[in-house]
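Take this sequence and fold it.
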Amino acid sequence: MTTPETSTARPLADGAAALSERDRAVLAAVDAGFDRAVEDLKALVRIPSVSWDAYDPAHVQASAEAVQRLAEGTGVFERVTIERAPIGDTDALGQPAVLAVRAPKAGKPSILLYAHHDVQPWGDEALWRTPPFEPTEVDGRLFGRGASDDKAGVIAHIAAVRALAEVVDPELGIALFIEGEEEHGSRSFQRFLELHADTLRADVIVVADSDNWSVDTPSLTVALRGNVAFNVRVSTLGHASHSGMVGGLVPDAMLAFARLAASFWHEDGSVAVEGLTEAELDVPEQTEAHVREEAAVLDGVELIGSGPLLSRVWAKPSVTLTGIDAPSVADASNTILPTVRFRISTRIAPGQSAEDAFAALDRHIRAHAPFGAHVEYDSIDLGDPFLVDASGWGATEAKRAMADAWGAEPVEAGIGGSIPFIADLVAQFPESQILVTGVEDPATMAHSPNESQHLDVLRRAIGAEALLLARAGDRSA
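A predicted model of the protein is given here:
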């Protein structure tokens, strides 16, 4: 598949040493197998594997079975199974995950490769330029739900392992863990790690679920914000009343909500919740024009917050209200509302625990609930932030592999989003080096209509991972 945007030329990064014959053969195997990798990705995208409770779980099972066949087809793994783990301390089981393992030989290290095969709901199909589950190539990008997040991550692992096996008989240990419910909160993730700890324990863990700096420059993600999300019910009355009879006398819940909501931010849009902390991170420069274009900010709308632009999303907290349960405009009547329910999504800076951040939000809400309004919480989701130590051999080899496969030096980047389960990996495997990589780019539009995967980014990501695996096999554990 050679187009102007998917050229197989691989220029070396400035200052990079010439590749060994083995490494050149690995990259050649990646290129030779790329058409097959894209067809495998298309087949996965056609499966609507939404893991949310309201959607058909048969599709997630079908997706797991498709990934299982891909893992078996590499010929590398000694065992490939579909596993489900309990959700917390309940009898309910999480969605199916694929687990494949190959034990290390001759004292070589082991690597765990993580991605997820479930996807977000597709939303309003009318907003898609192409059908969400019919993968469609347009100008070097593959469009479809999950085409990037994170079925391209799955394929990056599969194709890298394939390419490695075509060149050498790998002696390093390789475990493949393809989760089935990351988009639904990884509810059984912690128990899965506990149940399969011996299989999953590794010197290096590669999480292929992040972004790249651009379509030409790779990134190693070294900082992720955590998240605190929960529903808040604000109540002021025991029942609804006629707005003409008591309006102006009793406080309605919508008024209380509006006053409370406004308290979360300063005038410049920065977070006004006492107790939410900031991190000290060095950030590269970014232009306002780039941010406005990437985020599709409308003309005349100002950016919010203060300080360097990237520090606002890498190193500072944010508060977003992502939903509200209240009558729609079409159903609005002249009624004083007794209760309003909304969801708050807070991103927290590296260095603060999710529990501490939730406590700060709780204090703020109770202190700012106006007119003595009652507040209650439900559906609380907590995820700790992540700050990687990039000094280990795994990060060094990953950055060298990126430079050689992309022909550009990688950026150590922060991400404003969250991957909460990484805290579980750290807790379960404190000695492992965790590398957060990915196949996305700024135009991917993950979670949105018209999600897409840049195909040359995918090819380079496969090449970088294949080189990392090959070079890890040169080391002793």
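
Only C-alpha atoms from now on, for both contacts and neighbour counts.
Noted.

ranges for the helices of the stretch 301-450 of the chain?
Applying DSSP state H, counting those that start in this stretch to the stretch 301-450 of the chain gives helices spanning 309-314, 354-368, 393-406, 421-428.

Now show me the structure for the sequence below, then we'll compare the two:
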Amino acid sequence: MSTQSTPAAAGTQSIAERVAAMMPRARTELAELVAFRSVADFEQFPRDESEAAAEWVASALRAEGFQDVALLDTPDGTQSVYGVLPGPEGAPTVLLYAHYDVQPPLDEEAWTTPPFELTERNGRWYGRGAADCKGGVIMHLLALRALKADGGVPVTVKVIAEGSEEQGTGGLEQYAEQHPELLRADTIVIGDTGNFRVGLPTVTSTLRGMTLVRVQVDTLEGNLHSGQFGGAAPDALAALVRMLDSLRAEDGSTVVDGLTEGPAWEGLQYAEEDFRRDAKVLDGVELIGSGTVADRVWARPAVTVLGIDCPPVVGATPSVQAGARALVSLRVPPGVDAAEANELLMAHLERHTPWGARVRVEQAGQGQPFSADTASPAYAAMAEALRVAYPGEEMQYAGQGGSIPLCSTLAALYPEAEILLIGLSEPEAQIHAVNESVSPEELERLSVAEALFLRGYAKGH
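From the prediction side, this is the model:
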């Protein structure tokens, strides 16, 4: 940080020093939060783990002087944590968002260290949720603590920590619609995205939306011996494979009847060699789709088969399958309505069902895409804050292929609010995969940036 003797430089240096001094506490707290197996799939993970994580967040807010701290019972059966920290009279209100629920750990044996035990290795902190998004909760706390220790928080702060973001079940969105004044703010900071690269300050200006469907195919009353009946008996698994294959063009591009691609991406580009490295694509394996990589991952629809219920290879019998099931995700870019895309996807799968097989397609989750107004005053304040927190770098704009359904809900409820997306999920974090991690340097710098943003935004409001 600059050591110039101006009041602004002195304030900046003080914030940076305070955050740096708090990092050991931040690591301890992140370890406590990561230890909760807070996956909001209560058929597979204990509900009390998520409830304990929610209470941890609520206790942390109370300790920082937040008022009206509450565990909100949302319609999907989960809890979101809410609290308000009043600022000076007439100050603007800023909503800080993160989520404490996490993705399942997948194959726990594939983790180098236990997924729910924060472990330091090669300068990074490993654990499920370390970046996505329990680290975001800690980032907000660090920023607020630094401001409190350096003269006070100059804005009214609302915090909302969601409990089911990863499940896409829409509990908080529904709650917000039922209580439209609860999350009202002048500016909203979503702490659930990430820099394009470690050390390159990036705000996410667009998010793809998502629709999620379950597909059940049935052809027989029960499995049959493949030697006795195979060749004539309709195989449900084979029918499902054909249906899923219809969602891809020859080059791997997504094909859903009636769904348009959308415009090309105009912003930060994603070099193919960088993408191959980030995605860990095997040597000799081609990328799928056409256009620039940025087009493909930020500005076009993308279908993914998330899972198939079928017999595993180990223990399989020589049988024609009577039924098969799949879970299919479709990401849609800004400009495409997720509900319309859902209808097109369901119709496509039904239309491409072979052999008269019985098919049932049902919606399992949905979230609308989002596009931010990057010309707003809040973006100018964030640009300055990031410029200071990352010396020598300028704020970049990128898209994100993932979805944060709450963004579209907040944009619809509060059309005058400015929405910014930052966070800790840069490519090395490997969110949603095994060995998820967070860079403590990114946590420190982004906490400094958020504190400076809140101070700068208050001055300019």
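
Any idea what the TM-score is?
The TM-score (TM-score structural alignment, normalised by the length of the second structure) is 0.94; 456 aligned residues with a CA RMSD of 2.0 Å.

follow-up on the earlier one: reformat the helices of the stretch 301-450 of the first structure as a markdown table; add mean neighbour count and distance to Leu41 of the first structure.
Output for those, formatted as a markdown table (neighbours: other CA atoms under 10 Å; distance: least, CA to CA, whole Å):
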| stretch | mean neighbour count | distance to Leu41 of the first structure |
| --- | --- | --- |
| helix 309-314 | 21 | 31 |
| helix 354-368 | 17 | 35 |
| helix 393-406 | 23 | 20 |
| helix 421-428 | 17 | 24 |
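
Tell me which of the ones you listed lies nearest to Pro449 of the first structure.
Set against Pro449 of the first structure and scored by CA to CA, the helices of the stretch 301-450 of the first structure come closest in helix 309-314, at 22.6 Å.

rewinding a little: between the helices of the stretch 301-450 of the first structure, which gets nearest to Gly248 of the first structure?
helix 354-368 (20.5 Å).

The second structure: matching residues for that closest one?
Aligned by TM-score structural alignment, helix 354-368 of the first structure falls on residues 338-352 of the second structure.

and stretch 22-37 of the first structure, which stretch of the second structure?
On the basis of TM-score structural alignment, stretch 22-37 of the first structure is assigned to residues 11-26 in the second structure.

The matching stretch vs the first structure, average offset?
Once fitted to the first structure, stretch 11-26 of the second structure is off its aligned match by 2.3 Å on average (mean CA distance after the TM-score superposition for the first structure).

hmm, back to that, off-centre distance for the match of helix 354-368 of the first structure?
The gap between where stretch 338-352 of the second structure is centred and where its chain is centred comes out at 24 Å by CA atoms, centre = their mean, to the nearest Å.

repeat for stretch 158-178 of the second structure
13 Å.

can you check stretch 136-154 of the second structure too?
23 Å.

next one: stretch 164-180 of the first structure
In terms of CA atoms, centre = their mean, the centre of stretch 164-180 of the first structure is found 22 Å from the chain centre.

Which element, helix or strand, includes the residue lying farthest from the centre of the second structure?
Most distant from the centre of the second structure: Gln228, at 48.7 Å, with distances by CA atoms, centre = their mean. Here Gln228 of the second structure sits within helix 226-229, counting by DSSP states H and E.

Tell me the counterpart residues of the next helix or strand after that helix in the first structure, please.
Downstream of helix 226-229 of the second structure, the next assigned helix or strand under DSSP H and E is helix 236-245. Counting by TM-score structural alignment, helix 236-245 of the second structure falls onto residues 253-262 of the first structure.

in the superposed pair, what's the mean gap between that stretch and the second structure?
Looks like 1.7 Å for stretch 253-262 of the first structure (mean CA distance after the TM-score superposition for the first structure).

which residues are in contact with that stretch?
Residues from elsewhere that reach stretch 253-262 of the first structure (CA atoms under 8 Å, 6 or more residues apart in numbering): 234-237, 336-340, 365, 368-371, 373.

next one: stretch 119-129 of the first structure
Contacts with stretch 119-129 of the first structure, where a contact means CA under 8 Å, 6+ apart, come from 48-52, 131-132, 145-146, 149-150, 183, 447-450.

cool, stretch 272-289 of the first structure as well?
Outside stretch 272-289 of the first structure, the residues that reach it (CA under 8 Å, 6+ apart) are 263-266, 308-311, 314-317, 348-352, 357, 360-361, 364, 413.
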